[in-house]
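In: have a look at this prediction, sequence included:
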Amino acid sequence: MSFPFRFVNFVLQLLTAVLEVVALGLLIRILSTHCVLGEEYGISVWMYTFILPAIACQSVVLVIFRLCCTTVGLDPIAMTFNFASGFLCLGSALTLLVSMVDHCGNEFAFIFYMSSAFGVIAGVLHLLNACVCNVYIPSGEWYLLINGMPDFVDWLNQILVLNPQVLYETFEEGKEK
C-alpha cells in the first residue's frame, strides 16, 4: 500500500536534489560576475551562498540513501529536514529574486533569475515532500516520535527554568563522555 507514496517521495526528493544542484551551479557562476564582485549585491547572494550548498548536499545524500535503503524518506527526520529546507530555500531564493528587481539589466541577469527560480521551486518541492511524509508516515514512526517527546519536553523544561541539579547532571554526563 505504501509503495506509490514511497515512489512519489523518491521522485520529489530526486527532482528537488537536481534543481538544487543546478541552482548551485548557477550560483557559482553568479559569484564571479562583476555585480557580485563589485558588491552591488550583498546579503542576498551571500545568504543564498551559505544556505544552498548545505541543503543541496543533504538532499543528494538523502537521494542516495533512498536508492540503497527503501525505509528512508518517510520518517520524522526526513519530514523535519524537508520542512526546514523548504523554508530556508524559499527564504533565501526569494530574497535573491526580490533583490533582482533593481538589477542593472546586464548579461548576467538571466543567471540570477534562473538560480533563484530553481531555488524557489526546490523549496516548494521540499515543502510538498514534507507534506507527503506527514500524511503517509508509518504509524510506528509516529508512536516512537510521540513516546520520545515527553522525556525531551521535561528535560527542556527543567533546563529552561534553570534547575541547577539538571544542569549539573548534564555537565557531568558531558565530562564523562
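Out: Nice, I can see it.
In: CA atoms for contacts and neighbours, from now on please.
Out: Noted.
In: so what's Ala122 closest to, chain neighbours aside?
Out: The spatial neighbour of Ala122 that comes closest, neighbours along the chain excluded (Cα to Cα, 6 or more residues apart in numbering), is Thr16 at 4.9 Å.
In: my bad, Phe65
Out: Nearest-residue entry for Phe65: Val72, 6.8 Å, with adjacent residues in sequence omitted and distances by Cα to Cα, 6+ apart.
In: comparison target below:
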Amino acid sequence: MACNFRLSNFVLLIFTAALESVALYFLIRILFTHCVMGEEYGISVWLYLFFLPVITLQSVVLGLFRLFCVTVGMDPIAMVFNLVSGLVCIGTALTLLVASAAHCGNKFRYMFFVSSCLGLIAGILHIINAYVCNYFMPKDEWTYAKPSKRRRIKDSMYRNKFST
C-alpha cells in the first residue's frame, strides 16, 4: 500500500511539474505578443506570471529531491503546498482563460488557451496530490502537524521535569 502511495505521489508530482513547465513556456511566449505589449491584457497575464514561475520552481525542486529521497513530499507541509498551489494555479489560470476567451481573437489565441488550460490541469493535479497525501498519511504524522492539547501539556511537563 505504501509503495502505491509513493509511486502515485511521485507520478503526480512529476506530471504536474511538467505541465507547469510547458504552461510557463507558453506564458513567456505570451509576454512578447502584440496584445500584451500593447497593454490589451493587464492583470490577468501579470497575475499568472507572478505566481506560476514560483510554483513551477517549487514543484521541479520537490520532484528532483523526490528522486533522491523517497520520503520528501509526503508530509503535512507538502500537502499544504499542494493544496495552496492548486488553488492559486486554478484561480490564476481561470482568470487568464476568461480574459482571453472574452477578448482575444488573433493568431496568438492558442498560446493563451494552452497556457491557461495546462495551468488549470496542473492546479487540479496539485489538489489531487494533496488529497492523496492526506488520505495515505500515517496517523503519527498528524500528531506532529497539530498535537492535541493533552499531548502538549504532557510534553511540557516532561520537559520541565528534566530541564531542572
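Out: Arrived safely, thanks for sending. None of the values given here were measured: they were computed from a predicted structure.
In: got a TM-score for the pair?
Out: Their TM-score after superposition, calculated using TM-score structural alignment, normalised by the length of the second structure, is reported as 0.88; 149 aligned residues with a Cα RMSD of 1.1 Å.
In: circling back: which helix or strand contains the residue nearest to Phe65 of the first structure?
Out: Under the assignment given by DSSP states H and E, Val72 of the first structure is not contained in any helix or strand.
In: repeat that for the one 10 residues further on.
Out: Asn82 of the first structure is part of helix 76-99 when elements are defined by DSSP H and E.
In: dump the residue contacts of the residue most central in space within the second structure.
Out: The centroid of the second structure falls nearest to Ser85 when counting by Cα atoms, centre = their mean (3.1 Å). The contact partners of Ser85 of the second structure, by Cα atoms under 8 Å, 6 or more residues apart in numbering, come to Ile55, Gly123, His126.
In: scan the residues you listed and report the most crowded one.
Out: Of all the contacts of Ser85 of the second structure, the most densely surrounded is His126 (29 neighbours; neighbours counted as other Cα atoms under 10 Å).
In: I'd assumed Leu88 was in contact with Ile51 of the first structure.
Out: Yes: using Cα atoms under 8 Å, Ile51 of the first structure is in contact with Leu88, at 7.2 Å.
In: and the two? which has more neighbours close in?
Out: Between Ile51 of the first structure and Leu88, counted using other Cα under 10 Å, the more crowded position is Leu88 (21 against 16).
In: would you mind measuring from that one to Gly119 of the first structure?
Out: Separation of Leu88 of the first structure from Gly119 of the first structure (Cα to Cα, to the nearest Å): 10 Å.
In: good, we can wrap up now.
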